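**Q** Quick one, what's the 3D model for this:
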Amino acid sequence: MYSHDTFGLGHLRRSRTIAHALVTHFPGVEVSIISGSPVVSAYPFEDRVEYVQIPAARKLSDGSYVSANGIGTLDDTIAEREALISEAADRIDPQFVIVDKEPLGLAREMLATLTSLKERGATTVLGLRDVLDAPELLREEWNRKHILDHLEDLYDEIWIYGPGSFYNPLAGIDLSESLLSRTRYTGFLPRAVTDRDHGTDYGSGYVLITAGGGGDGYDLMSAALAAVKLGQTNDLDFLFVLGPFMTESQRFEMLARASGVENVRIVEFDANLEAIVANARAVIGMCGYNTFCEAMSFDKQVLFVPRTAPRREQTIRAHRAEEFGWVDVLDIEYAKNPHTFLASLKQLLRRPLPSEAVARPDLDGLSRICALTEILLDHRQETLASGEKLRAAGR
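**A** Below you'll find the predicted structure:
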């Protein structure tokens, strides 16, 4: 599995969730996740799941990338990553490859390895979250990266980690009939609290405010804290999880502003967010893919305050979920008014649960991924067996 991980925690956590489902379903399978996340070592992994850490690259607010260590150039970092990816592929010699979100990898770093693995007979899948970006923005990005020049030959299937009734992330892309016939909707990826997850020390019944990795979460955190400090929610407890990528100055400011507020606790980072969401009374977040899936899996009242740049992914997902009756949505500019935020918070605690909506969220994604994997692996074995018969007949 390849997870480029240039911003936040979403790609790594999604890949980890899928990897754990695969090793649970297939007793003989081993999974290696190639990850550029600087915090990958903070997460526990199931037996038969390993990670290969590559140097981190960091995505800036304008959508460009830089080397995360601040020393070498981005080209140097990409070259090092590409070499490590190639070495890992040669060592592992995988039968099956799942690439998360970036079809050619960051700056095309997966292209040579994918081409080589395909030539060696590996089955390859491109896994995409339910929403990538606004159709016109995704079309411009894929044209600029020349992705369609390679997509047909590189991938056996495309998996979309959401239901077809929710959203088509490739609506702006002119896919061939061949690729369309090989595109599968899996449903959302459910989350659970397992024996692997450690217990939390935060109790239960709190309102959780989370911004995922936290790199772009300051506006939400600041606005939520301002609303709480109006003093009309003293009967509630609030747990703020800032995320590991919030800047030091923003982190310091949040801690200082929350000092002395008795019903507010601030946690800088906890890798066990599934248990934290499960124990919450309600959730306020930005509507990243993982936060969304966790809130739906544990059937929580949810208020989303999505970002709108550099991608429109979160706002598209949030408003689409609002249309289904699963969540409430508040624009960040309105959220900066503490009285408006407070009113939305009070409304949140009265709203129905997602499970009470007419159409419930489709959370069968992991079981469908395992079934799709089994089909592809069976097909691979049949192909190999046919090849052996042909070679034997030729002799």
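**Q** From now on I want contacts and neighbour counts done on CA atoms only, so please keep to that.
**A** Fine.
**Q** mind checking which helix or strand Ala295 is in?
**A** In this structure, Ala295 sits in helix 289-297 according to DSSP states H and E.
**Q** I should have written Ile33 there, sorry.
**A** Here Ile33 is assigned to strand 31-35, by DSSP H and E.
**Q** got the residue ranges for the helices in the stretch 51-200 of the chain?
**A** Secondary structure of the stretch 51-200 of the chain (DSSP state H, counting those that start in this stretch): helices located at 74-92, 111-119, 135-145, 148-154, 177-181.
**Q** Nearest to Ser64, out of the ones you listed?
**A** Set against Ser64 and scored by Cα to Cα, the helices of the stretch 51-200 of the chain come closest in helix 74-92, at 10.4 Å.
**Q** Tell me which other helices or strands the closest one touches.
**A** strand 65-67, helix 111-119 (3 or more Cα pairs under 8 Å, 6 or more residues apart in numbering; DSSP states H and E).
**Q** Please provide the structure for the following sequence as well, for comparison with the first:
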Amino acid sequence: MDYPLPLPSGRQNGARVLIYSHDTFGLGHLRRSRAIANAIAEERADCSIVIISGSPVIGNFEFGSGVDYIRIPGVTKLPDGDYRSLNLNVNLDEAVGLRQDLILQAAQSFRPDVFIVDKEPTGFRGEVVPALDYLESQGCRRVLGIRDVMDEPALLVPEWERKGAKEILVRSYDEVWVYGLEDVYRPLDALDLPATVTDRITYTGYLRREVPPTPSLTRYPKITKQPFILVTTGGGGDGDDLIDWVISAYEHDADIEMPALIVFGPFVNRDMRRSFMERIARHPKLDAIAFDTKIEHLMQKAAAIVAMGGYNTFCEILSFDKRALIVPRTRPRLEQHIRAVAAERLGLASMLSDYDAARTPDRMALALKGLADQPRPSEVVIPGLLDGLDRVQERLKSLLDIEQPFMAPRQAAE
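**A** The predicted structure is shown next:
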């Protein structure tokens, strides 16, 4: 019987992938890691994937067969930009030390063939560096996966210098996967990386999303039985301004034809949500729900989407071919603004920003009215736009040096 070539770990079959999800704030990193893990598991039946995450809501999401997760103690970002332990009554240094030990222990016990690190080369405050060093000694392939836009160069360069991220990237990673297109944005250009690193960069295209096979358990309001605008802020921890702006537009202009459904997200401030709900209850064209882990169903139903323009939501707008208005956050980072500018330049979405103009109700009302006549993303032909998961599969196969798919059952003894 012919077997594939040995895996980096020495196993003959049953590859293992470990994914570190940088998750100190919001849902973006977790949802991206989950999409990649589920795609790998669906393509490779004998592959096992473990996601390491500190997200407090990871257990609310469904994962494909072959995918599981390890929940490490969470940390959260404070309004002043600092961090603290999310639940434990310990200082931040002790929380990071515990997370670091658990990540290393997971690497030692799971023995992955490929380690995919999301966004931060060193992890949160350097917590993945010991695991990177250990896995290098074991022949594990190490990949840094980053979104299409990181931040404006003036902030990204000093941040990476402070963290020692560039040094770790050069020293510790076999490949870099940029989940976007080179023609849209080159997120690492400002770092002046050596050719030995730039040669390892693959632009995969954006990560296509699908509607979950099982229905959502969330009960949708009656407003969704007609054409409606879906307003989503992702995790919701920084979406107050967008929600307020949309509500203000409906309060200001009775001629906005399509109603809007607002999804707050799990991290919205409770007092702010209560205030919003009081205003929404008074308007016949507005309704809201707290959170939906399968928001893809709502996205597919919606006539148009209004969002802040985080990476995952942008992928969903493209995947479900929705007319979209992106209202990017401009503080403390310009990541969403940079992405929104590129999307509008390419004709994939429209943008409304308070970066250079006032956040007035009439501006939002005019933008909402324009959504009905806006072209869909599919009307713009951009080669490779949504090929991200296919390219990830190709690079994974190359890293594992495998000549046939993982379809043989795991042997009892290795």
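**Q** Map Leu126 of the first structure onto the second structure.
**A** In the second structure, Leu126 of the first structure lines up with Leu144, judged by TM-score structural alignment.
**Q** That match contacts Ser172, doesn't it?
**A** No: counting by Cα atoms under 8 Å, Leu144 of the second structure stays clear of Ser172, with 9.5 Å between them.
**Q** Look at those two and report which has more neighbours.
**A** Leu144 (23 against 20; other Cα atoms under 10 Å).
**Q** For that one, give me its contacts.
**A** 116-121, 169, 173, 175-177 (Cα atoms under 8 Å, 6 or more residues apart in numbering).
**Q** From Ile72 of the second structure, how far out is it?
**A** 20 Å (Cα to Cα, to the nearest Å).
**Q** try Val380 of the second structure
**A** Look at Val380 of the second structure and Ile72 of the second structure: by Cα to Cα, they are 42 Å apart.
**Q** quick check: longest strand of the first structure.
**A** strand 123-129 (DSSP state E).
**Q** That one vs the second structure, average distance?
**A** On superposition with the second structure, the mean distance recorded for strand 123-129 of the first structure (mean Cα distance after the TM-score superposition for the first structure) is 0.4 Å.
**Q** by how many degrees do that strand and helix 289-297 diverge?
**A** 80 degrees (axes from the mean of the first three to the mean of the last three Cα atoms, to 10 degrees).
**Q** Tell me which of Val380 and Ile72 of the second structure has more neighbours.
**A** Under the neighbour definition other Cα under 10 Å, Val380 of the second structure and Ile72 were set side by side, and Ile72 has more, 19 against 11.
**Q** Please report how far Ile54 of the first structure lies from Thr291 of the first structure.
**A** From Ile54 of the first structure over to Thr291 of the first structure (counting by Cα to Cα), the distance is 25 Å.
**Q** how about stretch 312-327 of the first structure: buried residues?
**A** Buried residues in stretch 312-327 of the first structure, counted by 16 or more other Cα atoms under 10 Å: 312-322, 325-327.
**Q** One more: stretch 377-395 of the first structure?
**A** With burial defined by 16+ other Cα under 10 Å, the residues of stretch 377-395 of the first structure counted as buried are 377, 380.
**Q** secondary structure class for Leu366 of the first structure?
**A** Judged by DSSP: H, G, I helix; E, B strand; the rest coil, the three-state class of Leu366 of the first structure is helix.
**Q** Could you find the closest non-adjacent residue to the corresponding residue of the second structure for it?
**A** Residue pairing (TM-score structural alignment): Leu366 of the first structure is matched to Leu389 of the second structure. Leaving aside its sequence neighbours, Leu389 of the second structure sits nearest to Leu207 (Cα to Cα, 6 or more residues apart in numbering; 5.5 Å).
**Q** ok, the one you found - how many residues close by?
**A** Neighbours of Leu207 of the second structure using other Cα under 10 Å come to 28.
**Q** next one: His198 of the first structure
**A** 12.
**Q** What's the match for Glu46 of the first structure in the second structure?
**A** Using TM-score structural alignment, Glu46 of the first structure pairs with Gly64 in the second structure.
**Q** Surely its match touches Glu42?
**A** Yes: taking contacts as Cα under 8 Å, Gly64 of the second structure lies within contact range of Glu42: 7.2 Å.
**Q** Which residues are in contact with each of those two?
**A** When Cα under 8 Å, 6+ apart defines a contact, no residue borders Gly64 of the second structure and Glu42 alike.
**Q** what does Trp159 of the first structure align to in the second structure?
**A** Aligned partner of Trp159 of the first structure by TM-score structural alignment: Trp177.
**Q** Without its sequence neighbours, what residue ends up closest to Ser172 of the second structure?
**A** Nearest non-adjacent residue to Ser172 of the second structure (Cα to Cα, 6+ apart): Leu132, at 6.7 Å.
**Q** Can you report how many residues lie near the aligned residue in the first structure for the one you found?
**A** By TM-score structural alignment, Leu132 of the second structure lines up with Leu114 in the first structure. The tally of other residues near Leu114 of the first structure (other Cα under 10 Å) stands at 25.
**Q** Pretty sure Leu114 of the first structure sits against Leu154.
**A** Yes: between Leu114 of the first structure and Leu154 there is a contact under Cα under 8 Å: 6.7 Å.
**Q** where do the helices sit along the stretch 301-414 of the second structure?
**A** Listed in chain order, the helices of the stretch 301-414 of the second structure (DSSP H, counting those that start in this stretch) span 311-319, 335-346, 361-370, 388-400.
**Q** Pick the most buried one from those helices.
**A** helix 311-319 (a mean of 23; mean count of other Cα atoms under 10 Å).
**Q** List of residues touching stretch 213-220 of the second structure?
**A** 289, 292-295, 297.
**Q** try 10 Å
**A** Applying Cα atoms under 10 Å, 6 or more residues apart in numbering, the contact partners of stretch 213-220 of the second structure are 62, 261, 287-298.
**Q** Right, I'll call it a day here.
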